[in-house]
Every structure is written in structure tokens, then in C-alpha cells.
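1. here you go, sequence then predicted model.
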Amino acid sequence: MAAEPLSNGATHLSVPGRYILPVHKRPSSSVNGKWALPVVDLGGDDDGTIAEEIVRAGREFGFFQVVNHGVPEEVMGAMMRAAEEFFALPADEKMKYYSNDGKKLPRFHTSLRNGTGEEVLYWRDCLKLGCHLPEWPDKPRGLGAALEPYTAAVRAAARRVLRLAAVGLGLEEEHFEGSLSGGGMMNVNHYPPCPDPRLTLGAGPHCDPGLVTVLMENVGGGLQMLLHGDGDAGGGGMMWVDVDAAPGALVVNFGHQMEVVSNGRLRSAEHRAVTGARAARTSLATFVWPEPGCTVAPAQELVLAAGEGPLYKPYSYGEFLAVYVAEGGVREAVMAHLKH
């Protein structure tokens, strides 16, 4: 039986059993404070310096925040208001778009935990939209008008990040253009207040499947990343940390395809979402990824320049997605399929 979306109005005084994670997968007692994301100013004049900053953040963390990104504040505000209004619609309006078909767009659904075969749910509802906007829900009335300028501006910011990442890696500026970045989608995520955030997650640990993800959120405190102790962060081992971004900034992270194309020089960032007891959180994640038939492989220039063999074998992005879904997005399992 399909679960009822959380935003449909049911009041939960406790966490229903289907949302409760096994003890070792719960978020309680696993966070070691907050962490300030590296800040990259995309509005600067020195592209070489900006490229170095992007590659440094990608190598050490896979996460950073961008300011002066070119997405107007009023465009961001209109898009967030429309997103919040969608989840506040009456249930019958939202359920017109409800589907468990992962290929359908637009698609409204509640979040099933993948990779286990168990009926354990994450504390999240989601509206999936195609980035090329062939269709969107007709309510709320301002959604379509907000989506077009927001999507165009965010994808332009993502393209600038990809061009600068290419420069910082020593590749041609256009390396990521064309079919390698021709696909994409937007997840509009909604995390209602949770009666006991210690027992469940909004989204489980995963790396994003594409090249780069650009995130906007209405309130902070939900995104966490797995911080590795082998970078400038210091310390040893790994720990989950809360990720904070400045007001008006966009959060950027690299996905599996960037790690492969860079031959391991840039990190695909593992992250998750936790829930909160008091306030609902809404976030918009815009994914840029290859077209399904695109062949993905380490850049030859990087392999030859380093005098090392490719760490990953070539594959089509469609093949990768089948693996990603089958493995539930679990980083180690997915990467094991890609390595030589």
C-alpha cells in the first residue's frame, strides 16, 4: 500500500513505525557540530583564481557555496514561495500528480528508502520537475511563472561552475558542455515537522548521480555532509556535520560523474537530510547530468598528464542510472561498479 504523503495534512504525535530507522542508521548522537562551507564568489573578475577555489573545495569536500551567482533575489523568493504553496495545497490537488513511476514528470511522491526492499520511509515529500519545463502543475497559479526564470538562472550558474571547474582541472573550458551536461531535473523537497527527529531521516546518505547539484533552501539546519578527516578540515576518520550557508547563497555539490571525469581529483560529496521538530523545511535541488546515451569516462588529458591509468571504466549514463537505482545510491556500492 502506498504511503500517504506527509504534507496531506495528517497530524502525527509520534513517528509511525514505517519511518523509524534501525538504531545504527538513526541520526542521533552522530553529528559533530556545524561546518562553514567554503565560499566561492562567482562575480569576481579573475576566473583563474575562482577556478582554483572551486577545484580546491571539490577536492577537499565536494561541497561549497556560491555568492554573486547571478540568480536574482526576487527570482529565488518567487520560486521558494511557489514551492511552499504547492505543498500547502489541498490533498486532492497534489494527488493529481502522485505517482510511483520514476520516469514520470511532473511527479509528486513521498520518499521510499531504497536498497533494502523494506517498507521504511524517509520523512520527506517531493515534487520532481523536468528542467526543460515541458509541463508543470497548474497550481499554485504562480508556479510556472516562477519556474522559468529560476531554472534558466540556476542552470546558467551551474554552467559557469562547470566551465570554471574544467579550467581549474586543466581541461578545455567547454569540456562539460554538450551531452555531458545536457540532462537534468529538479527535486522540490518538503520536510514537515517531525515528532521525534532522532528516529528518522529526511533523506538517507547518498551521493548525487550527476555532475553538479545546485541547492536553495528556505531554512537551514537540515543538510548534513560526511566530512572526511583527510582534508584541511583536520582530524581523522569521518563525521556528519551540519552544513550552513549564508543567506542568499546557493549550495553546490559535485556528484558521481564529476568524480569519474576528474579521475578522482574531485570528490562526489556524500550527504543526507535530517528532520526538525519545529519548522518545515523546503529545498530545491537542481541537478545537471549527462544525457542517457552519453559515454562518461575519465578525461584523457588528466590521465595522460598524471601518467596514471584511468581509475574508472567508460559507461553510458543510462547504464550508470540503472546501477545507481539498484544500489540505492549507496556510495561505496555504486563506485565499485565503476572502478577498473
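-> Looks like it arrived, so ask away.
2. rest of the way, CA atoms for contacts and neighbours
-> OK.
3. so in this protein, which helix runs the longest?
-> With secondary structure taken from DSSP state H, the chain has its longest helix at helix 143-169.
4. what packs against that one?
-> Where contact means 3 or more C-alpha pairs under 8 Å, 6 or more residues apart in numbering; DSSP states H and E, helix 143-169 is packed against helix 47-60, helix 73-87, strand 212-217, strand 281-289.
5. residue 248: which of those is closest?
-> Among those, the nearest to residue 248 by C-alpha to C-alpha is helix 73-87 (7.0 Å).
6. other SSEs contacting that closest one?
-> helix 143-169, strand 281-289.
7. still on that earlier bit, what angle separates the longest helix of the chain from strand 281-289?
-> 50 degrees (axes from the mean of the first three to the mean of the last three C-alpha atoms, to 10 degrees).
8. thinking again about what came up before, out of the helices and strands packed on helix 73-87, deepest packed?
-> Among the helices and strands packed on helix 73-87, strand 281-289 has the highest mean neighbour count (mean count of other C-alpha atoms under 10 Å), at a mean of 23.
9. against that first model, consider the following:
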Amino acid sequence: MGIPLFDFNDYDKDKEGFAKAFGEAFRQFGFVRLINHGIPEAVLEDADKASRGFYSLPLDVKEQYEAGEWKGLIGYSRNAEIARGKTEVDKKEEFSIRARLGDDHPFASKLDSVLNIKEYPDYYPAMMTLFKNFEEATLRVMRPISLYMGMDEHWFDDKFDKSHSMMRPIYYPNGGTAANHLDLNFLTWLRAEKPGLFVTDRSGVEHEVVAGEGELLLNGGMQLGLLTNEDLKPSWHRVDAPDPRYTIVFFVHPNPDFKLKPLGRFENIVLGADETPDYFPAANENGKFEISVADFVQQEISKIFG
């Protein structure tokens, strides 16, 4: 059995049934495939075209859009990441795009200089259109996830309005890689129409995943694992690209001050010491934990970039 496919048009026909199946698929695989997700194909194609156009530029031109000490967190970067717990650098080029950063945010002063590509003026508009569509699609998929968690379907509606979510068009050259890793964020949207993505499910079986026409992939990250006490645990995944591979990834984060702690029907579950993954924050004397999104991201980013 491969990664399950869901048609989001089915949600309103049977919300509870859809939510149960959606959550169980997330629980087993950590990934789902979605059609009728609400993002127009033309928007995806425009962003894909812009991504390929940028990556075709000479290296010295692309490097003008690096962000100095913030390289890898905003703007262009090449071979900049080492996966958590690994020692080998991932072989890829990527461009980190953010929105709605306050003036006091460390990246704010870099936005104009690294996101507006002089050599490709259509780049920023195409990417921001897709960014907005990913944000809207996130609110839609949070409805069945909320129901699965035992909460109102609209509970998360106001938890993303100040989000520091990030989008990344990525280029893997021949032999490009991303080491086996877990995503530190809440949810991840992924356009992956070429071979090279490998996902390990809850039982330890690895699946190669290629999205079909009109499909997007969606997977859970560490933050979702925290909210559900690992019921919806993040799945290990890696990239080993046999051919040049372009993809666009959207890393969803709730608002920076949102508190990550078990919610809904997972609120009173306490994991034993041998069940608690190493990304969980330290628990109090009652075995409970709570950490803001901002603090958790800083904690995990330091393990990737140092």
C-alpha cells in the first residue's frame, strides 16, 4: 500500500468520516496525497517556471541574493544545510521566502534585497501568489485535522494570521540529496512530481513517493507531533535525486506565540521516558510540557545551522 490519496471535495460530504480516515493516514504514513486542494494549477505552474528561471542563472548572480549571516533562513543558499543529527551537507540549491515579518524581526531588513530578483522580475509576484494560496489551503486542511484531534473544525482558524511560515523552491542537481530527516514545523506542503522522495512509514517501511497530476503532498512535522503526543508523529523522509529535480515546499508554522502542548483528546496523555522523542521539550513535575512556536523553532534551527 502506498501513501493514501484524498479528494478534498469529499470533506463536506462526510466531515467526521473524512477526518477519521485523514487522521489515520497521517498516523500511519505521516504523509498524504491531496487532489482538489484548492490551489489552481496555473498558480503552481507560474511558480515552477519562476523557480526554474532563477536556478538557470549563473551562480555568481544567484549568490547576490544570499542574506549573509541569515543564509539558509531567507534568500538563496547552496549546500547550506546539515540535517539534524547528520554530518554531511545536503546537496541542493534553495531559496527561502517569507512574508509578514515585523520590522523588528532579524530578517526584515533583508526582504527587499533578497526577494526581488532584478534578473527575473516575475519571480517575487509568482512566489507570493503561491505563498498566499498555500496559506489558504492550510486553513482548509486544518479542519479535518482539528476534528481528528477532538476539537472544533475551526479551532485553528486564528492561529496562523501572524505566522512565520516559509516557502522554498528547491533545485536538486544530478545526485542531489537531502539526508533522512524530520521536519521541525507543523505541516509541510510539497509539490513533488519527479522520482527521488522516500518516506518511511510508522511501521518502518520505506515508500518512494511521486505525486500524480494535480496532486500535492502534505506531511506532518515535529510541532504536530507535540500537539498530539506523537499520535500524528513526523515521518522520516529523504531525497536522493537520480536526475535534476525541481520542487516547491511550503513549511507551515502557527503564530510565533502559539503554545505547543498536547491538545484535544491528547491533552491528558503522558508519554513514558522511553516513549518520548528527543525533540520534545523538558516536562514539568507532572510530565507536561509547553513551549512557544518561536522558542521551539529557535531550538531546532540551532541544530541545523549551529
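-> Looks like it arrived, so ask away. All values derive from a computational prediction rather than experimental measurement.
10. include distance to residue 318 of the first structure when you put the helices and strands packed on helix 73-87 of the first structure into JSON lines, please.
-> Converted to JSON lines, those look like this (distance: least, C-alpha to C-alpha, whole Å):
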{"stretch": "helix 143-169", "distance to residue 318 of the first structure": "21"}
{"stretch": "strand 281-289", "distance to residue 318 of the first structure": "11"}
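11. and residue 120 of the second structure, how many neighbours?
-> 13 (other C-alpha atoms under 10 Å).
12. quick one: what's aligned to it in the first structure?
-> Correspondence of residue 120 of the second structure to the first structure, assessed by TM-score structural alignment: residue 140.
13. number of nearby residues for the closest residue to that match other than its chain neighbours?
-> Nearest residue to residue 140 of the first structure in three dimensions, chain neighbours excluded: residue 86, at 5.7 Å (C-alpha to C-alpha, 6 or more residues apart in numbering). The number of residues packed near residue 86 of the first structure is 23, by other C-alpha under 10 Å.
14. show me where the stretch 151-300 of the first structure has helices.
-> Secondary structure of the stretch 151-300 of the first structure (DSSP state H, counting those that start in this stretch): helices located at 256-261, 300-306.
15. where does the first one end up in the second structure?
-> The reference is to helix 256-261 of the first structure. Residues 222-227 of the second structure are matched to helix 256-261 of the first structure when aligned by TM-score structural alignment.
16. ok, average deviation of the matching stretch from the first structure?
-> Following the fit onto the first structure, the mean deviation recorded for stretch 222-227 of the second structure is 0.9 Å by mean C-alpha distance after the TM-score superposition for the first structure.
17. what's that stretch in contact with?
-> 182-187, 230-234, 260-263, 266, 279-280, 293 (C-alpha atoms under 8 Å, 6 or more residues apart in numbering).
18. aligned to residue 94 of the second structure, what sits in the first structure?
-> Aligned partner of residue 94 of the second structure by TM-score structural alignment: residue 126.
19. what's the burial count for its match?
-> Neighbour number of residue 126 of the first structure under other C-alpha under 10 Å is 23.
20. just give the number of residues close to residue 31 of the first structure.
-> Other residues lying near residue 31 of the first structure total 14 when counted by other C-alpha under 10 Å.
21. got the helices of the stretch 151-300 of the first structure as TSV, with mean neighbour count columns?
-> Output for those, formatted as TSV (neighbours: other C-alpha atoms under 10 Å):
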stretch	mean neighbour count
helix 256-261	26
helix 300-306	13
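22. in CSV, list those helices along with distance to residue 59 of the first structure.
-> As requested, these are exported to CSV (distance: least, C-alpha to C-alpha, whole Å):
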stretch, distance to residue 59 of the first structure
helix 256-261, 9
helix 300-306, 14
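23. figure out which of the ones you listed is closest to residue 193 of the first structure.
-> Closest to residue 193 of the first structure of the helices of the stretch 151-300 of the first structure, according to C-alpha to C-alpha: helix 256-261, at 30.8 Å.
24. just to revisit the earlier point, to residue 219 of the first structure, which of the helices of the stretch 151-300 of the first structure lies closest?
-> Taking the helices of the stretch 151-300 of the first structure one by one with C-alpha to C-alpha, helix 256-261 is closest: 26.6 Å.
25. so how far is the closest one off the chain centroid?
-> 14 Å (C-alpha atoms, centre = their mean, to the nearest Å).
26. please apply the same query to stretch 99-116 of the first structure.
-> On the basis of C-alpha atoms, centre = their mean, stretch 99-116 of the first structure sits 16 Å off its chain's mean C-alpha point.
27. please apply the same query to stretch 142-151 of the first structure.
-> 20 Å.
28. got the contact list for it?
-> With C-alpha under 8 Å, 6+ apart, stretch 142-151 of the first structure has contacts from 71, 75-76, 78-79, 82-83, 131, 133, 136-138.
29. what do you get if the cut-off is 10 Å, keeping everything else the same?
-> The contact list for stretch 142-151 of the first structure, computed with C-alpha atoms under 10 Å, 6 or more residues apart in numbering, reads 71-72, 74-83, 85-86, 129-133, 135-138, 153, 156-157, 185-186, 286.
30. alignment lookup: residue 254 of the second structure to the first structure.
-> For residue 254 of the second structure, the residue aligned by TM-score structural alignment is residue 290.
31. ok, the closest residue in space to that match that isn't next to it in sequence - contacts?
-> Nearest-residue entry for residue 290 of the first structure: residue 180, 4.2 Å, with adjacent residues in sequence omitted and distances by C-alpha to C-alpha, 6+ apart. The contact partners of residue 180 of the first structure, by C-alpha under 10 Å, 6+ apart, come to 210-211, 257, 261, 288-296, 317.
32. now, of those residues, which are buried?
-> 210-211, 257, 261, 288-292, 294-296, 317 (16 or more other C-alpha atoms under 10 Å).
33. in JSON lines: those, plus distance to residue 109 of the first structure.
-> As requested, those are exported to JSON lines (distance: C-alpha to C-alpha, whole Å):
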{"residue": "210", "distance to residue 109 of the first structure": "21"}
{"residue": "211", "distance to residue 109 of the first structure": "24"}
{"residue": "257", "distance to residue 109 of the first structure": "26"}
{"residue": "261", "distance to residue 109 of the first structure": "32"}
{"residue": "288", "distance to residue 109 of the first structure": "21"}
{"residue": "289", "distance to residue 109 of the first structure": "22"}
{"residue": "290", "distance to residue 109 of the first structure": "24"}
{"residue": "291", "distance to residue 109 of the first structure": "24"}
{"residue": "292", "distance to residue 109 of the first structure": "23"}
{"residue": "294", "distance to residue 109 of the first structure": "28"}
{"residue": "295", "distance to residue 109 of the first structure": "30"}
{"residue": "296", "distance to residue 109 of the first structure": "30"}
{"residue": "317", "distance to residue 109 of the first structure": "24"}
